[in-house]
Each structure stands twice: as C-alpha cells, then as structure tokens.
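Engineer: this one's structure only:
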C-alpha cells in the first residue's frame, strides 16, 4: 500500500487542475425556444427565455426559482423569444447579448435595463464575442425570419417597433460543447459555412413550421450543419406549429447523415 500511495499522488498531479475543477455543461429546455445553458464553471446563459410559455406547465415556478443568470441571449424581437427577459434581468443583473438594433428596441419598448447592455455584449452578424472571462464565445449567425418588438402592455396592431434583423447564436463553451441555436429561421445554404469554422456538437433546430422551417426543411438544415446531435424546438406551443418530432425523425432518416436526434422533454436537463 505504501508503494501505491505515492504512485497515486504522482498520477493525480499529471491531471490538469482545470479537469479536476470543471464539471459538465448542462442544457435545460423550458419549452418553445427557451433554454438554459450552464457551463462547467457554473456560469448561466439563458437563450430566448420565455419560461412561461404554454408548453411549460411549471413556467411560473421556474421563473420564480431562477435566481442566477449571467447572460441573456435573444435571437430576435418577437414576444415568444424576448419572453421574460426583462423580469429576469432586473432580478439577476444578467447582461443582454443581442444585436445593437434589437438591444436598443428592447430597452426602449420591452423594459430591459439599459445599463445591462453595451459594446461588450452586443454585436452583429459575422462578429464573435468572448465573454465571462473567456468562459464562452458567442458568434452571431443570420436567420431568415423577421424581428419586431412590442411593448409588454402594447396592442399588436398599434405598438410595434423595428427590432433589427433576426438571427441565431453559435455558442462555444470552454471545456464544453459548441451549441448552435437557430432562432426562428428557414433553411438557407450558407448554413454550410457554420461548420467550416468548427464542429457543432449540438444544434437546437426549430421544426414547427408555419412561421419557421418545418420538419423536412429542418432536416435539410441539419444535413448542411452536420452537428453531432440535434434537439428539436419551437413546435407544438401553438396549434399552428404542427411540425412533429416523428416527422422530423423520418426526414432525417431519409436524408441520411450521422447526426443523432435527441428529443428533450420540457423541463429536462441534458448533460453535455
């Protein structure tokens, strides 16, 4: 035993301290397009945080219990993506990651604290931000959709404001995965460029149809991006979003490819 003890200590010293200290990245789905990403170092990113969407029966409790958020990422200005961001920001102090046009509109009309946004966390397509002391890199990816902002107490036909251009995010986590959140979009051929700058581990793909690409077009998007795993989102929240995971699976199988489909349940946390 005395021989093995120094050997164990020697082997332990060969392991990088970062590997000992770091945990796993975790991804939680709140339904619709709302996700929480927790990095191995414990930083919390929220993406399109409409926690109280109709698909999430525990939405009010999830919102009440959420005490920590470092960054809030918003893909575009529609209410179902801006969601509960202003309330969460006021409670947690989270900084906004968005385009400048969208950030200004959300601050002016959506109630997001303007002091919690700025040059450090706002950018535009083609740009990439390094945030949280290097814990994450976030690249702005275009999307084919629209983007308007409506004041929380405004009416849909009288109080609509320009929200800039819609987009998605490519999030690279230190000691963790690279995640592509498509936002609301149709498939477009330039999606092939995303993987030229690095492998995508997880693709969060809208499949609902009507306002975004449906299952068949989403499967084509997966073929272009070639992620290790694809998680379907933005379906079933409203009756018109009638794209199903079953049809998405059939379309993926028809196109072939090696991307693994993982159907998350609302409230599920996936360790990455």
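Structural biologist: Alright, I've got the coordinates. Just so you know, these numbers come straight off a predicted model, no measurement behind them.

Engineer: can we go C-alpha only for contacts and neighbour counts from here?
Structural biologist: Noted.

Engineer: is residue 71 in contact with residue 95, as I believe?
Structural biologist: Yes: using C-alpha atoms under 8 Å, residue 71 makes contact with residue 95 at a distance of 4.9 Å.

Engineer: list the contacts for residue 183?
Structural biologist: Residues near residue 183 by C-alpha atoms under 8 Å, 6 or more residues apart in numbering: 33, 75, 76, 143, 166, 167, 168, 169, 205, 206.

Engineer: ok, second structure coming up, stack it against the first:
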C-alpha cells in the first residue's frame, strides 16, 4: 500500500511543474499582532486574549487541520501534534504552514514521520523556533534536513513496542510517550466488515492541485515512518491521549503488551485517535476499536478519517455509520465528538474540555 501511495504521488507530481514551494515567509514587524491574529484564527476569539495572544488555560483545546494534525492549547501552552497541512486540494483546509508557525508553538510532537503527519514539521520548526519531539529515528531524519533543529528524543532507536518514556520538556504538563505500531494489513478475522475508500472523492475535479502544491508535497512522499508514538498529556487533573495511527494490536505479537500499556495510561478524559489505517481494507475498524476499548476515555474524537489524499481517503461522513456500528461491538462506550471535514477544520470548540484542578 505504501508503494502504491508513493507511485500515485509521483504521478501527481509529474503532472505539475517544478515550481519551488514550501518556504515560509518572513514574519511581519508587528509580532504581537501576528500572534493574536494567528491564534484567534486557529483557536477562536473567545479563547484568545486579544491584547497578548495568550490562550485560555482553563480548557484543553484541539484545533484540527487535517488527518491527525492538531494545534493544541493546554495549561497556557500552545503546541502541535503532527505537522502537515493537507495541500493536495488547495482550498480544503483553511490554514497554511505559515499560519501555524505564527502560532509560536513551543513544541511539535511527532506521532510518525510519513508525509501526511510531518511534511511541514521542519519548515514550521524553523519559522517558529518550536522544538520537535519524537523517536530517535524521527529526530535523525529531521536533523538530516537541518542540523540546527532542536529535537528531543523520547524513544530510542529500535525501541520495543509498548515501551514508555516520561518527557519533562513541556513546562506545567506531564507527558508520557508510548511506542506502538503503525497500521498494517493483516489477514481478515471476520470480526468487522472491511472498509474501502468509496465512493471516491470528486475533489481532483473540483479543487485540483496546482504546481506549487505538488512541488511542496513531492519531496516528502517517501518520508520514513521512523516508529509510531502515542502521547499522554496531563495538566491539573485532566489527561489526554493522542495517537496518529492504529496498529494491528489484535494480530501482532506486540499487541497484548501495547494494549496493556494503553490500559495503564488510561482511563483519560479525552482520547484523540486515528481510526483510518491500512488494515481497514481487511479488518474494518477492528484496530481502532481495540485502542478505544483499552484507553477507556470519557470523550473520544476520531481523526485520520477525512478527505486528505486521492484514492486513499474519502470525507469523514463516508465512514461515520461504520464507526458508530463498530463502537457497539466493544465494552467501552465513550462520548463521541465525531469530526467532519471541512466543517470541523479549525473548529476548536468542537474538541474542548475543561481543565479539572486536582
């Protein structure tokens, strides 16, 4: 499947010209106004101090910008989880890498380094000064693009799945990093029906990519995974778990250990997790349900289920019925805030929960 994706992307790139792309423009002189404007656009006027740009500390905010990429505000801190603005369809996602850099995120946490999760990470880190956080493989890959980048390692090279690390680099927030599995195709079990990205999107006709978009994306189509990480963030008495892939934990030998680790990290107040994976063509949403059941969150928010790339994806509404049907097959039944594209892009009030003081 990965090879199919790369070949498809190369074909798309060849259609376009070799116009240079991806560079972020220099910041404007009025840095304070730029910060306020960027944070207001991404987190909403009611959540941002219009004089200073500070984001309210009494709520956790996740503002979605495609796939499993979110701008996050917790405890007064602003950071990103993953960093790619889907650009195959130029008008689909209402933000840019430049606007995300203008948020002045302190950190960018990487779930894994495939292009749909990290293609803009280096550019945003350069422009904002953000510190990257990920596996040793992620940091090595990013430093290969820019040796001056700051990148904190939370998982050693070749670390075993289910291993956890405490990260102390985000002031006021406890962070636990969990090494888990990227999605993979496994033999069907018959537990849940397979899912295919059908019907295909018409976005290539209604919002086709231009040369600049293709030129920015093409160099990243074969970026390496570098291991898959999940992160638990805790501020006050509130905890959040985020991951950008769902591994075949019911099929892989490491699965039982990963599920046990997820149970130890849970239950959490908010679970923001990928539900689309390569295994859905054989096992439907079986993997996603295993993660949800193990974590035991009060609120679950699906991601990586939107119209982010031709052939591989459809709008979120395309798998909505299948998701809620699958949810009935597991023991845990969280509240669900189902995100639909494009209406819920940059809609932070959709994924907002209060911070409970301990």
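Structural biologist: Right, received. Where do you want to start? As the structure is a prediction and not an experimental result, all values here were calculated from the model.

Engineer: the contacts of residue 183 of the first structure in strands, which ones?
Structural biologist: 167, 168, 169, 205, 206 (DSSP state E).

Engineer: export those residues to TSV and tack on neighbour count?
Structural biologist: As requested, those are exported to TSV (neighbours: other C-alpha atoms under 10 Å):
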residue	neighbour count
167	25
168	25
169	26
205	27
206	30
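
Engineer: just these now: which is nearest residue 220 of the first structure?
Structural biologist: Lowest distance from residue 220 of the first structure to those (C-alpha to C-alpha) belongs to residue 205, with 10.9 Å.

Engineer: how close does that closest one sit to residue 179 of the first structure?
Structural biologist: From residue 205 of the first structure across to residue 179 of the first structure, the span is 11 Å (C-alpha to C-alpha, to the nearest Å).

Engineer: equivalent analysis for residue 154 of the first structure, please.
Structural biologist: From residue 154 of the first structure over to residue 179 of the first structure (counting by C-alpha to C-alpha), the distance is 34 Å.

Engineer: who are the contact partners of the aligned residue in the first structure for residue 72 of the second structure?
Structural biologist: Matched to the first structure by TM-score structural alignment, residue 72 of the second structure sits across from residue 37. Going by C-alpha under 8 Å, 6+ apart, residue 37 of the first structure touches 25, 26, 27, 28, 44, 45, 46, 47.

Engineer: does residue 37 of the first structure belong to a helix, a strand or coil?
Structural biologist: At residue 37 of the first structure the chain is in strand, as set by DSSP: H, G, I helix; E, B strand; the rest coil.

Engineer: the helices in the stretch 1-150 of the first structure, which residues?
Structural biologist: 4-13, 17-21, 59-65, 79-82, 85-92, 100-109 (DSSP state H, counting those that start in this stretch).

Engineer: can those go into JSON lines with extra columns for mean neighbour count and distance to residue 197 of the first structure?
Structural biologist: Shown next, in JSON lines, are the helices of the stretch 1-150 of the first structure (neighbours: other C-alpha atoms under 10 Å; distance: least, C-alpha to C-alpha, whole Å):
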{"stretch": "helix 4-13", "mean neighbour count": "10", "distance to residue 197 of the first structure": "34"}
{"stretch": "helix 17-21", "mean neighbour count": "10", "distance to residue 197 of the first structure": "25"}
{"stretch": "helix 59-65", "mean neighbour count": "13", "distance to residue 197 of the first structure": "35"}
{"stretch": "helix 79-82", "mean neighbour count": "20", "distance to residue 197 of the first structure": "27"}
{"stretch": "helix 85-92", "mean neighbour count": "18", "distance to residue 197 of the first structure": "30"}
{"stretch": "helix 100-109", "mean neighbour count": "21", "distance to residue 197 of the first structure": "24"}
